[in-house]
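Q: build me a model:
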Amino acid sequence: MNTVDFKHARGPDKLRVYAIGDVHGRLDLLQAMHRRILVENEKSPPFDWVVVHLGDYVDRGPDSKGVLDLLVKLQKKTHRMLTLAGNHDVGLLEFLATGDGYGLFARNGGRQTALSYGINIDFEDPGSVAAGRKALADAIPQSHVQFLRGLQRSMVFGDFFFCHAGIRPGVDLDHQDPEDLIWIRWEFLENPHLHPKIIVHGHTPVSDVEVRTNRVNLDTGAYASGRLSAIAIDAGNKFFLEVSV
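A: Next comes the predicted model:
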């Protein structure tokens, strides 16, 4: 099996690839990062460029609705805004389908998502959960639901494999379990061995962008830290961007 390390990994020729870590309802930071990317492109114009968003657009932060509004709008305007699924994005769909008051959405920041749509749910009250699920389903635009349902689990550019959480080591990249791609943690994070591609991911918050020989973690806990991070890959050149408030 051929492998690659971060130092020698290259992106595609004539395509600058940006990847942005977990947003979690921080519309302000996402907009700031998009502006920062445009500034970088003006300073050093690429032949072409794309932005890969690594998932977890909703929950915990104050404006999940605004984040989804922005991404839906941008994807209608340009082919350059690419989006991957995070476990929280899937969790929102699961709550809308099941109304589970003990699932990921209910117990990990879904209240803030519902509030961004004008719905107040008390997840300690089964009656409020049931009524809230119905109200939230009515409040969420169909375009948001279609966006969430259409999210990919992974994508590849050059020597880089992009996903939300990570991969199952030893399993071919083409045969990864979709659940691992949005949920895996320690089996992946603690594995020191090189993979066929450099894995660019989020999912596990770190204080600063974490660069290992086999992976890059871009989740700097935006909803709590006020810092959103990204990587830019331009052929053999790699550099990092951060915005903060």
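Q: all contacts plus neighbour counts: C-alpha atoms, from now on.
A: Noted.
Q: buried residues, stretch 84-94. List them.
A: Residues 84, 85, 86, 87, 88, 89, 90, 91, 92, 93 are the ones in stretch 84-94 that count as buried (16 or more other CA atoms under 10 Å).
Q: restricted to strands, list these.
A: Secondary structure from DSSP state E places none of these in strands.
Q: the structure of the following sequence is requested for comparison with the preceding one:
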Amino acid sequence: MNRNVVIQKLKTKAERKIVISDIHGNLDLYQALLHKIDYKPGIDCLILLGDLVEKGKRNLDTLHYIMHQVQTEDVHCIMGNCDFIAKNVLYSYRLDFLKHVLGFRTASLIHEMAKSLNIEINENSNMSQICQILRKHYLDELCFLNDLPHVLEDDAHIYVHAGIESNENYGTDFKHVMTHAFFLESNQVFKKNIIVGHMPVTEYCSHIASFDPIYDVKHNIYSIDGGNMVKFGGQLNALIFEKNIVKVERCDFLKERKVIQNVDYHTQIPFFITFNHGNIQILERNSIQSKVYCPYNNRTFWVENEFVTNDMKAYDYTNYEIPLKKGDTVKEVFAYQDKVQIKKNGILGWTYRSNLE
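A: So this is what the prediction gives:
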């Protein structure tokens, strides 16, 4: 298998470029976002930063929809690490690992393909035989994902799923550009704007968590993955370039709740616990809360037990009580005890149930 990084020049005459990342088989949300931003097929240029499939409920439908867009519109895709699953099937590559992944990832393109052929994939499956059958019936789909470039580039931007190594060397192996961890924390200053997905932007938050795209002006990096299909409060983001203006739009299907009374700002030191740095040590525990210590944040705090996982994490917990005004509309993320974790304008926090209609 050729593991070189495939780079293509982005050729478009469109005045508006729209970048979306990490659709993850969530076709309904993808279509809703396109409608919200008034996407004009054939007029706008649409750039999809990979992870088109996996984790959502409509992976095969999403793939067919995007394949049609690429064939008929000014739509360009790059490969994400989740799209790599097509290579596993196409080349019968690392089949034991593929079976392992499919064992815990029930929402998968490969499961959907197999189900359409009345094939069940389980621990006793002959993956070599199954891959042969899938290649026979879904060769076009597998080849579409397999043939995606890893990097797109124009005069001002570099579009890549996770990150590049440097200005001079984008990566010596395609794994580098698809799985580069914490790229926003790079010390390099890039000559062009680098636009990436892959890592949910909340993973860069330590105080107040926001799901909106982040722009690091010092290093010229846009990170736009809103955590769709990965985070309870996740959203699908669109980064829009039009002339000299950059805009952001977001879309999610979270339930809307109306605020029925004012909630004033309380003096506090907010903090947020991420997934990657969410390891905790339990110091005390009762039926409602646990007193925990988080080494990464160097904090000891009480947290509701609903946030304490079996693998000793407390990720996506925030102590930030969002100020609210009567009549505001917020999104419900997670209800627990007498509180509700909510999202307001892309920002995560909490409020008491009694404050909501």
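Q: returning to that earlier point: distance to residue 209 of the first structure added to the buried residues of stretch 84-94 of the first structure, as CSV?
A: CSV is the format used below for those (distance: CA to CA, whole Å):
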residue, distance to residue 209 of the first structure
84, 19
85, 20
86, 18
87, 20
88, 21
89, 22
90, 24
91, 25
92, 27
93, 29
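Q: so the equivalent of residue 136 of the first structure over in the second structure is in which element?
A: Using TM-score structural alignment, the equivalent of residue 136 of the first structure in the second structure is residue 134. Under the criterion of DSSP states H and E, residue 134 of the second structure resides in helix 127-137.
Q: what comes into contact with that helix?
A: Defining contact as CA atoms under 8 Å, 6 or more residues apart in numbering, one finds that helix 127-137 of the second structure is touched by 89, 90, 92, 95, 96, 99, 113, 114, 142.
Q: out of the residues you listed, which is nearest to residue 349 of the second structure?
A: Distance to residue 349 of the second structure across these (CA to CA) is lowest for residue 99, with 38.0 Å.
Q: what about that closest one, how many residues nearby?
A: 18 (other CA atoms under 10 Å).
Q: with residue 168 of the second structure instead?
A: 8.
Q: that one maps to what in the first structure?
A: Matched by TM-score structural alignment, residue 168 of the second structure corresponds to residue 171 in the first structure.
Q: what do you get for residue 82 of the second structure?
A: By TM-score structural alignment, residue 82 of the second structure lines up with residue 88.
Q: how about the spatially most central residue of the first structure: what's its closest non-neighbour residue?
A: In the first structure, the residue lying closest to the centroid (CA atoms, centre = their mean) is residue 55, at 1.9 Å. Nearest non-adjacent residue to residue 55 of the first structure, counting by CA to CA, 6 or more residues apart in numbering: residue 86, 4.1 Å away.
Q: what packs against the lengthiest helix in the first structure?
A: Determined from DSSP state H, the single longest helix within the first structure is helix 27-43. For helix 27-43 of the first structure, the packing partners by 3 or more CA pairs under 8 Å, 6 or more residues apart in numbering; DSSP states H and E come out as helix 64-77, strand 227-234, strand 237-244.
Q: how big is the angle separating the helix or strand just after the helix holding residue 134 of the second structure from helix 127-137?
A: Using DSSP H and E, the helix or strand that directly follows helix 127-137 of the second structure along the chain is helix 139-146. Helix 139-146 of the second structure and helix 127-137 are oriented at 110 degrees to each other (axes from the mean of the first three to the mean of the last three CA atoms, to 10 degrees).
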